[in-house]
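# Provided below are the primary sequence and the corresponding predicted coordinates.
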Amino acid sequence: MIESTASWSNYVNIREYEPGDLDEMAQLFSDYRVFYEQPRNPHLAKQFIAERNRAGESVILVADSGHGELLGFCQLYPTFCSVAAAPIYVLYDLFVSPAARRSGVATRLLQAAAARARVDGKVRMDLTTAKTNLQAQSLYESLGWTRDDVFFTYNLTIR
């Protein structure tokens, strides 16, 4: 259990997900899905993360407390921007455990994601967030992300 942000915040290591992180990562991913009003399903979370890793379909960065626990993660999906005619990342998932929030972990994950995108030759990262998630919006904008006021996002459910 996380004792206090002051005791570990300076020691957080942002690193790439490793298969040995699966159980802890699945718990964080399940909590992330619950945050977005999905039913808790640890089995689905574990399966999803394992499949993405096995297939090399995403890059997952984790915030490691240095005390044997993960505090948060972000997941990047590689894709392309046709207009820019270049590769980009979609930062689809960003989550920090409630006990570690407001300690700089999300900032460090976002900075590591940007650094990874540069190394991987991506020209941009995109993300979406809930209109009501004002705290996250403030964080993104403080790190140089710009809100798109020109385009709308649409979804079509296929089932």
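Done, it's in. Numbers count the residues shown, from 1 in each chain.
# all contacts plus neighbour counts: C-alpha atoms, from now on.
OK.
# can you pull out the helices in the protein?
According to DSSP state H, the chain carries its helices in the segments 5-8, 22-35, 42-55, 105-119, 134-142.
# export those to a markdown table and tack on distance to residue 95 and mean neighbour count?
Formatted as a markdown table, the helices of the chain follow (distance: least, CA to CA, whole Å; neighbours: other CA atoms under 10 Å):
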| stretch | distance to residue 95 | mean neighbour count |
| --- | --- | --- |
| helix 5-8 | 16 | 12 |
| helix 22-35 | 6 | 19 |
| helix 42-55 | 14 | 15 |
| helix 105-119 | 7 | 18 |
| helix 134-142 | 10 | 13 |
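# tabulate these in CSV, adding columns for distance to residue 82.
Below are the helices of the chain laid out as CSV (distance: least, CA to CA, whole Å):
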stretch, distance to residue 82
helix 5-8, 42
helix 22-35, 30
helix 42-55, 24
helix 105-119, 17
helix 134-142, 24
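# below is an additional structure, to be compared with the one above:
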Amino acid sequence: MIVLGTLDNLNDLVNLFDQYRIFYKKDSDLEGAEKFLSERIKNQESVIYIYYDKNIPVGFTQLYPKYSSARMVRNWILNDLFVLKEYRKTGIATQLINQAIEFAKSKDANFVQLETQVDNFVAQKLYQHLSFELQGPDEEFLLYKKFI
């Protein structure tokens, strides 16, 4: 089940977010994670979805707006996507991405954008499977867009 991240389920989100940061070789910082996420939610600066399996939070995604003056539209950056290791390869990441795309469509966006590390081949395969188009590599990250 996917639910919107709010202050009501912030504790569930904080633990996932901390694990996400640890995955990217950052130190655990539950207090910092709580402050960061609560500010994003309170200020309506991001949209967060949490995946629950039998009331256990096992994954999340976070989107940030990206504005285009020329197109006069708000698109979305899928900045964070994380699923606990023991729940990976079960379709949860796909469901979270699809939820993010549906949200962006509901806001009349033209695309959802994301990046992944050049050596994250599992993520690259998933994004390509979901029809994200490679926009260009740099030394560390690959940029993908899904036009909607």
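Great, that's in hand. These numbers come from a predicted model, not from an experiment.
# so which of the helices of structure 1 is nearest residue 14 of structure 1?
Across these, residue 14 of structure 1 has its closest neighbour in helix 105-119 (6.6 Å, CA to CA).
# average gap between the closest one and structure 2?
Its match in structure 2 and helix 105-119 of structure 1 itself, once the structures are fitted together, sit a mean 0.4 Å apart by mean CA distance after the TM-score superposition for structure 1.
# of all the helices of structure 1, which one is nearest residue 16 of structure 1?
For the helices of structure 1, proximity to residue 16 of structure 1 was assessed by CA to CA; helix 105-119 is nearest, at 9.7 Å.
# need the contact list for residue 48 of structure 2.
Contacts for residue 48 of structure 2 (CA atoms under 8 Å, 6 or more residues apart in numbering) come out as 4-6, 60-63.
# conserved subset of those residues in structure 1?
Among these, the ones still in contact in structure 1 (both residues aligned by TM-score structural alignment, their matches' CA atoms under 8 Å) are 4-5, 60-63.
# what sits closest to the equivalent of residue 73 of structure 1 over in structure 2 if chain neighbours are left out?
Counting by TM-score structural alignment, residue 73 of structure 1 corresponds to residue 60 in structure 2. The spatial neighbour of residue 60 of structure 2 that comes closest, neighbours along the chain excluded (CA to CA, 6 or more residues apart in numbering), is residue 50 at 4.3 Å.
# structure 1: which residue goes with the one you found?
Aligned counterpart of residue 50 of structure 2 in structure 1: residue 62 (TM-score structural alignment).
# pretty sure that match is touching residue 93, no?
No - counting by CA atoms under 8 Å, residue 62 of structure 1 does not reach residue 93; the two are 11.4 Å apart.
# out of these two, which sits in the busier spot?
A count of neighbours by other CA atoms under 10 Å puts residue 62 above the other of residue 62 of structure 1 and residue 93, at 28 against 17.
# and that one, what is it in contact with?
14-17, 70-74, 109.
# again with residue 127 of structure 1
The neighbourhood of residue 127 of structure 1, defined by CA under 8 Å, 6+ apart, consists of 90-92.
# can you rerun that using 10 Å?
For residue 127 of structure 1, the contact set (CA atoms under 10 Å, 6 or more residues apart in numbering) comprises 76, 89-94, 140, 145, 147.
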